[in-house]
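# need coordinates for the following:
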Amino acid sequence: MDETISAAEANREFSRLLREVREGKSYVVTSHGRPVAKLVPIDADKSSREKAKQELLAELRTRPIVNVGPWTRDELYDD
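Purely as a prediction, here's the structure:
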């Protein structure tokens, strides 16, 4: 579970945060109470993106191919 930390506190404690992230901990950084960034170990970020990509590709493989015919430039840019 990600720990929440304010941007001001993250700024003051950045070296400590980096050490803890290196050890596997994750943080959500907030500004005025709203999440704005996430500090995660780089390997965790890569693996979660790869997992999401594989799940999306698996889902797309189950869907039928739909032939929508040729498009014109005007059809793509409806006003």
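# C-alpha only now, for contacts and for neighbours.
Noted.
# list the buried ones in stretch 4-17?
Judged by neighbour count (16 or more other CA atoms under 10 Å), stretch 4-17 contains these buried residues: 5-7, 10, 17.
# sequence B follows; please return its structure for comparison with A:
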Amino acid sequence: MKTMTVGDLKARFSEVIQEVKAGEEIAVTFGKKKEIVAYLVPKSTRKPAKRQLGLLKDKGNVLFTDDFKITEEEFLGL
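Have a look, this model is predicted:
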């Protein structure tokens, strides 16, 4: 993994994006301590986050049958 400062990133942004698209991972550093503040990773290596259902998880279920129909008035509550 490459590291670069925010200034370097700003100066070579287009080149850096091409590198990321090619599969390179880049850490962006900031400040006198050169603390890592961000990571640029290719979209292909990112794992999709699992969606959390929260408090209602496993509390109910829904079944839609093939003959389920609703009119526009019923949908709109008219």
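# list the TM-score for the superposed pair.
Put the two chains on top of each other and the TM-score (TM-score structural alignment, normalised by the length of structure 2) is 0.56; 48 aligned residues with a CA RMSD of 1.5 Å.
# strands along structure 1, start to end?
Along structure 1, the segments classed as strands by DSSP state E run 3-6, 27-31, 34-39.
# quick one: closest of the ones you listed to Lys51 of structure 1.
With CA to CA as the measure, strand 34-39 is the member of the strands of structure 1 nearest Lys51 of structure 1 (18.1 Å).
# and the helices in structure 1?
7-12, 14-22, 42-62, 73-76 (DSSP state H).
# those: which one's closest to Val29 of structure 1?
Nearest of the helices of structure 1 (CA to CA): helix 7-12, 5.7 Å.
# the closest one: average distance to aligned residues in structure 2?
Its aligned residues in structure 2 lie a mean 0.5 Å from helix 7-12 of structure 1 after superposition (mean CA distance after the TM-score superposition for structure 1).
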